[in-house]
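Enquirer: A predicted structure for the sequence below; I have some questions about it.
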Amino acid sequence: MSKQVKAIVIAGNGTNCEREVANACRLAGAEVADIVHVAELLAGRVRLDDYHFLNLAGGFLDGDDLGSAKAGANRLLHAPVKGSQEHLSDQLQRFVEDGKLVMGVCNGFQLMVKMGLLPALGGEHRKQSTTLTFNEGGRFEDRWAYLKVDPQSPCIFTKGLEGVYLPIRHGEGKFVADSAATLKALEDKHLTAVKYSDAAYQAPTMDYPLNPNGSQNAIAGICDESGRLFGLMPHPEAYVHRTHHPRWTREDDLPEEGMGLWLYQNAVRFVRENLL
């Protein structure tokens, strides 16, 4: 088996953050970070089986015409792979069962919840139980947010972190569960890996603009019970160097590495220790 960490970033049909995500994977230490158009996967020219770390990048899948990422979710769930008896969802299911990593950012997070990949309570990866809908304020939000990390979460990507400061840019980022029972299960199992918080990362908040979209329980991102599948609305790939910080010219003590890079470094470390 190859000793290289291989990441794949799916592009096409409206994604626009794939280059930043691939760059973050490379900076984190992945030897391979391929940007692959979804058409290449459906044509059978590229297979998910050849990679360890799947990235679903942000953007506006299919123009969000059916709601954020809904059309993209249907495509990945039901489209067949040319020249094969399987669907792309079969490759994706095998990818998850093989213990590999998946991270969806912004539109990619929306895609994961609408496919049922998250939160996948009880290991059911095709049943949707949460969604991301229009921001409470009714408008697109473009700002930076403080995220408090749950130290008890099984999330691989946030391991060892207390909090991160990341940019958000979305119109449909309000996290909503389908029932009080689902929300309780997410909290009880510590699957709510990151929440919008105050600047000291002390407490989750529902106050705008610290909570930019009105998400239930201030939830900014969730993982599945394995901790290997993770989705969040803020963009870690957009803060991987100090010059990405909005105050980099005024804060001399900023480290060279941006906070967002930490999530990708955790992913690469996990692959090296468990999948190679």
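Expert: Here it is on my side, so go on.

Enquirer: switch to C-alpha atoms for all contacts and neighbour counts from now on
Expert: Noted.

Enquirer: what packs against the lengthiest helix in the chain?
Expert: Scanning the chain for the longest helix, with DSSP state H as the assignment, gives helix 259-274. Applying 3 or more CA pairs under 8 Å, 6 or more residues apart in numbering; DSSP states H and E, one finds that helix 259-274 contacts helix 18-27, strand 163-170.

Enquirer: for the ones you listed, give me a markdown table that also has mean neighbour count and distance to residue 39.
Expert: Shown next, in a markdown table, are these (neighbours: other CA atoms under 10 Å; distance: least, CA to CA, whole Å):
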| stretch | mean neighbour count | distance to residue 39 |
| --- | --- | --- |
| helix 18-27 | 22 | 15 |
| strand 163-170 | 22 | 25 |
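
Enquirer: second structure for comparison follows:
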Amino acid sequence: MTVSVVQFGGSNCDRDAVRALEHVGVDAGRVWHEDGLPADTEGIVLPGGFSYGDYLRAGAMAARAPIMAEVREAAADGVPVIGVCNGAQIGSESGLTPGAFTTNASARFQCEPVHLRVERADTPWTAAYDEGDVIEVPIAHGEGRFEIGEEAHADLVADDRVLFRYCDADGNVTDAANPNGSTDNVAGVLGERESVAVLMPHPERATLPDLGRSTDGAGILRAFV
């Protein structure tokens, strides 16, 4: 599979994403947003970083780049799309997924390992895990707090579109295990199709064994395999 990692001005995790994808056996390459999606694109990653300096709102300007119309069209056609960190903000701002990401409850940038509980194991992104599994993946964001209206949140839960929740090492979903104040400890959600997902934690930073940390994120990227 050929995966296009979309690079915007200010992206800084695009090379990391390519390297991690290659490690799990995926043919991946960076695509500058002005060049559009290559014709052979079979998967799309919206990587982390600070697209356009996070002016206005994180991800708001990148969400309006012309390439995002192509991304939305590809997603509607069933092409797998994942947004990570800033890519999650871009995904939500462009309507790929519900809700929004805003300033952490701490009002600070946070970079640390967190635990995630797998809420569904029947999606491409979680096929490597069992429901209820706890994985360790790092976060690195200042605007990672997931916010959603009460009615929309009820719909999200009823439709079973919560992919990951922040939890402790034993899988308990608690306020203390919520690093940024996200509604209902939500760390990742699905779009209307299960082939579309966004999450704030960085699976590409928990994939390469030579980094000397958890490799739990590799299972998420194997969705493209």
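Expert: Sure, I can see it. No experiment lies behind these values; they were computed from the predicted model shown.

Enquirer: can you list contacts of the longest helix of the first structure?
Expert: 3, 5, 24-25, 27-30, 52-53, 100-101, 156-159, 164-166, 235-241 (CA atoms under 8 Å, 6 or more residues apart in numbering).

Enquirer: list the buried ones in that helix?
Expert: Residues of helix 259-274 of the first structure classed as buried: 259-271 (neighbour count, 16 or more other CA atoms under 10 Å).

Enquirer: re the thing from before, and the buried ones among the contacts of helix 259-274 of the first structure, selectable in PyMOL?
Expert: This is the PyMOL syntax for the buried subset of the contacts of helix 259-274 of the first structure, where burial follows 16+ other CA under 10 Å:
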select buried, resi 5+24+25+27+28+29+30+52+53+100+101+156+157+158+159+164+165+166+235+236+237+238+239+240+241
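
Enquirer: mind listing what residue 64 of the second structure touches?
Expert: Contacts of residue 64 of the second structure (CA under 8 Å, 6+ apart): residue 94.

Enquirer: counterpart of it over in the first structure?
Expert: If you follow residue 64 of the second structure across to the first structure using TM-score structural alignment, you land on residue 74.

Enquirer: next secondary structure after the helix or strand harbouring its match?
Expert: Using DSSP states H and E, residue 74 of the first structure falls within helix 70-78. Sequence-wise, the next helix or strand downstream of helix 70-78 of the first structure (DSSP H and E) is helix 88-97.

Enquirer: quick check: which helices or strands does the helix or strand just after that next one pack against?
Expert: Where DSSP H and E defines the elements, the next helix or strand beyond helix 88-97 of the first structure is strand 101-105. Other elements packing on strand 101-105 of the first structure under the criterion 3+ CA pairs under 8 Å, 6+ apart are strand 53-56, helix 107-115, strand 229-232.

Enquirer: dump the ones you listed to a markdown table, plus distance to residue 132 of the first structure.
Expert: Formatted as a markdown table, these follow (distance: least, CA to CA, whole Å):
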| stretch | distance to residue 132 of the first structure |
| --- | --- |
| strand 53-56 | 16 |
| helix 107-115 | 6 |
| strand 229-232 | 10 |
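
Enquirer: which stretch among those comes nearest residue 173 of the first structure?
Expert: helix 107-115 (8.2 Å; CA to CA).

Enquirer: quick one: the closest one aligns where in the second structure?
Expert: Alignment note (TM-score structural alignment): helix 107-115 of the first structure is matched to residues 86-94 of the second structure.

Enquirer: again with stretch 132-144 of the first structure
Expert: So stretch 132-144 of the first structure is aligned with residues 101-113, judged by TM-score structural alignment.

Enquirer: next: stretch 228-240 of the first structure.
Expert: The alignment of stretch 228-240 of the first structure onto the second structure (TM-score structural alignment) spans residues 195-207.

Enquirer: end-to-end on that stretch?
Expert: With CA to CA, to the nearest Å as the measure, stretch 195-207 of the second structure spans 20 Å from end to end.

Enquirer: same question for stretch 137-155 of the first structure.
Expert: End-to-end distance of stretch 137-155 of the first structure (CA to CA): 29 Å.

Enquirer: swap in stretch 168-180 of the first structure?
Expert: 26 Å.

Enquirer: also stretch 59-67 of the first structure?
Expert: 13 Å.

Enquirer: now that stretch: buried residues?
Expert: In stretch 59-67 of the first structure, counting by 16+ other CA under 10 Å, buried: 59-62, 64, 67.

Enquirer: cool, thanks, talk later.
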